[in-house]
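Visitor: Need a 3D model of the sequence below.
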Amino acid sequence: MARLYLVRHAKAAARFDEDPDPSLSDEGKEAAVDLALQLEGLGPIPIYTSPMERARETALPLANRWGVIPEVSAAFSEIPTPPEIAQQGIKARGPWLQQLAGQRYPAQPPIIRAWREGLIGMLKSCRSDTIVFTHFMVINAALSAALNDDRMVTSHPDFCSCTVVESTSRGLNLLSRGPEAATKVL
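Guide: The predicted structure is shown next:
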């Protein structure tokens, strides 16, 4: 069994419908340093991060404290935008993401279902305690598997929140949810 600490990135400098890969805001950079101090006692343990800039920047202070190099994995990246939405431009991504809140995974296009399956497979493959710096929808996908709930959104994790799941031979189990966002993303 492995404990997986799923950390939502700190506050970005731009919204998801303004910039496809923003860095952290000044507030987010400060929060990432504070988060490193909070998580320092867990390790050093392996660190995975999404390839997105805001997740990598959030992981950096903890990685530096531990002297480890985070492994970047696309499995922990943002939920992919279906091609028909992507071709409409970045402004179409916001409304598309917002409408996902009331949907379920079985009704999603193959690109979304494959993303979720790859993510869950990667989490299940972790054999030791691990920290994953990632995104709102990734945490929700992990929660949906841990809770055996096919809803796309079951939680509204706040920036720098840490949700803990356990990877066992039977799947994922929820141990604790991180704090919820005061304002809803989706």
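Visitor: okay, CA-based contacts and neighbour counts for the rest of this
Guide: Will do.
Visitor: Which residue ranges of this protein form strands?
Guide: Assigned by DSSP state E, the chain shows strands spanning 2-8, 47-49, 71-72, 130-134, 162-168, 171-176.
Visitor: how far does the shortest one sit from the chain's center?
Guide: With Cα atoms, centre = their mean, to the nearest Å as the basis, the distance from the averaged C-alpha position of strand 71-72 to the chain average is 13 Å.
Visitor: what does it rub up against?
Guide: For strand 71-72, the external contacting residues (Cα atoms under 8 Å, 6 or more residues apart in numbering) are 47-51.
Visitor: hmm, back to that, now the strands of the chain in CSV, with distance to Arg65 and mean neighbour count?
Guide: Formatted as CSV, the strands of the chain follow (distance: least, Cα to Cα, whole Å; neighbours: other Cα atoms under 10 Å):
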stretch, distance to Arg65, mean neighbour count
strand 2-8, 17, 24
strand 47-49, 12, 25
strand 71-72, 16, 16
strand 130-134, 14, 26
strand 162-168, 18, 21
strand 171-176, 25, 17
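Visitor: and this one, so I can compare the two:
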Amino acid sequence: MTRLYLIRHGKPAAVWGEADDDPGLDGTGQAQARAARDWLMALPAAERPQLVVSSPLRRCRETAEPTAAALGVAVQVDPIVGEIPTPRALAQADRGPWLRRSFQGTWAQIDGDLDYDAWRRDIARAVAARGGTAVFSHYVAINAVISLLAGDDRVLSFRPDHASITVLETDGETLTLVEKGREAATGVL
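Guide: Predicted structure coming up:
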């Protein structure tokens, strides 16, 4: 089994629903990105990630960059670890209420044009194939993986704080949760 790390992005300069659809990190988020790098680099060499993967969104890429620089690798962008897809017919202004409704139920109950239960399985498969990697992702995508591993069909089964690091192990196909990252109150709800 190989270790891998699922990291929520640092605190963004704006929250979802505000004017900027793809905000970068604020000063606190930048400090959180450096703290995540320091935590990962302090691991024993056998457990330290060798690759860095990020969601395409700026807040994740900016959180990933200090770790990638310390490891001497480029950030690999992978849309599968990105934000939960919004239904095509939904206006951007309606995303917040849609997410709030979605958070109250199960993956199979999410209203939209996508099978969100299949979406969470796709994310878990993609993460399982990335042993030895630090994966920088989002609140809902991390919940997708953790809820699947816990056998919990609720959309929100875990509340990862900004720059929270969840430790997993993989054999390339299956995932095992070693330790959940830090949980905290969040502005998501």
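Visitor: TM-score of the superposition?
Guide: Overlay of the two chains. TM-score (TM-score structural alignment, normalised by the length of structure 1): 0.89; 182 aligned residues with a Cα RMSD of 1.8 Å.
Visitor: ok so, going back, ok, the contacts of strand 71-72 of structure 1 vs Arg116 of structure 1, which is closest?
Guide: Nearest to Arg116 of structure 1 out of the contacts of strand 71-72 of structure 1 is Ser50 (Cα to Cα; 14.2 Å).
Visitor: Met122 of structure 1 versus the closest one, what's the distance?
Guide: Noted for Ser50 of structure 1: a distance of 12 Å to Met122 of structure 1, by Cα to Cα, to the nearest Å.
Visitor: Now distance to Ala55 of structure 1 too, for the strands of structure 1, in JSON lines please.
Guide: Formatted as JSON lines, these follow (distance: least, Cα to Cα, whole Å):
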{"stretch": "strand 2-8", "distance to Ala55 of structure 1": "8"}
{"stretch": "strand 47-49", "distance to Ala55 of structure 1": "6"}
{"stretch": "strand 71-72", "distance to Ala55 of structure 1": "10"}
{"stretch": "strand 130-134", "distance to Ala55 of structure 1": "5"}
{"stretch": "strand 162-168", "distance to Ala55 of structure 1": "13"}
{"stretch": "strand 171-176", "distance to Ala55 of structure 1": "21"}
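Visitor: what are the ranges of the helices in structure 2?
Guide: 27-41, 58-71, 95-103, 116-128, 139-150 (DSSP state H).
Visitor: Lys11 of structure 2 is nearest to which of those helices?
Guide: Closest to Lys11 of structure 2 of those, according to Cα to Cα: helix 27-41, at 4.1 Å.
Visitor: distance from that closest one to structure 1 after superposition?
Guide: Helix 27-41 of structure 2, aligned to structure 1 and superposed, deviates on average by 1.5 Å (mean Cα distance after the TM-score superposition for structure 1).
Visitor: elements contacting that helix?
Guide: Under the contact criterion of 3 or more Cα pairs under 8 Å, 6 or more residues apart in numbering; DSSP states H and E, helix 27-41 of structure 2 touches helix 58-71.
Visitor: Which residues are in contact with the aligned partner of Ala185 of structure 2 in structure 1?
Guide: Under the alignment (TM-score structural alignment), Ala185 of structure 2 pairs with Ala182 in structure 1. Shown in contact with Ala182 of structure 1 (Cα under 8 Å, 6+ apart): Asp158.
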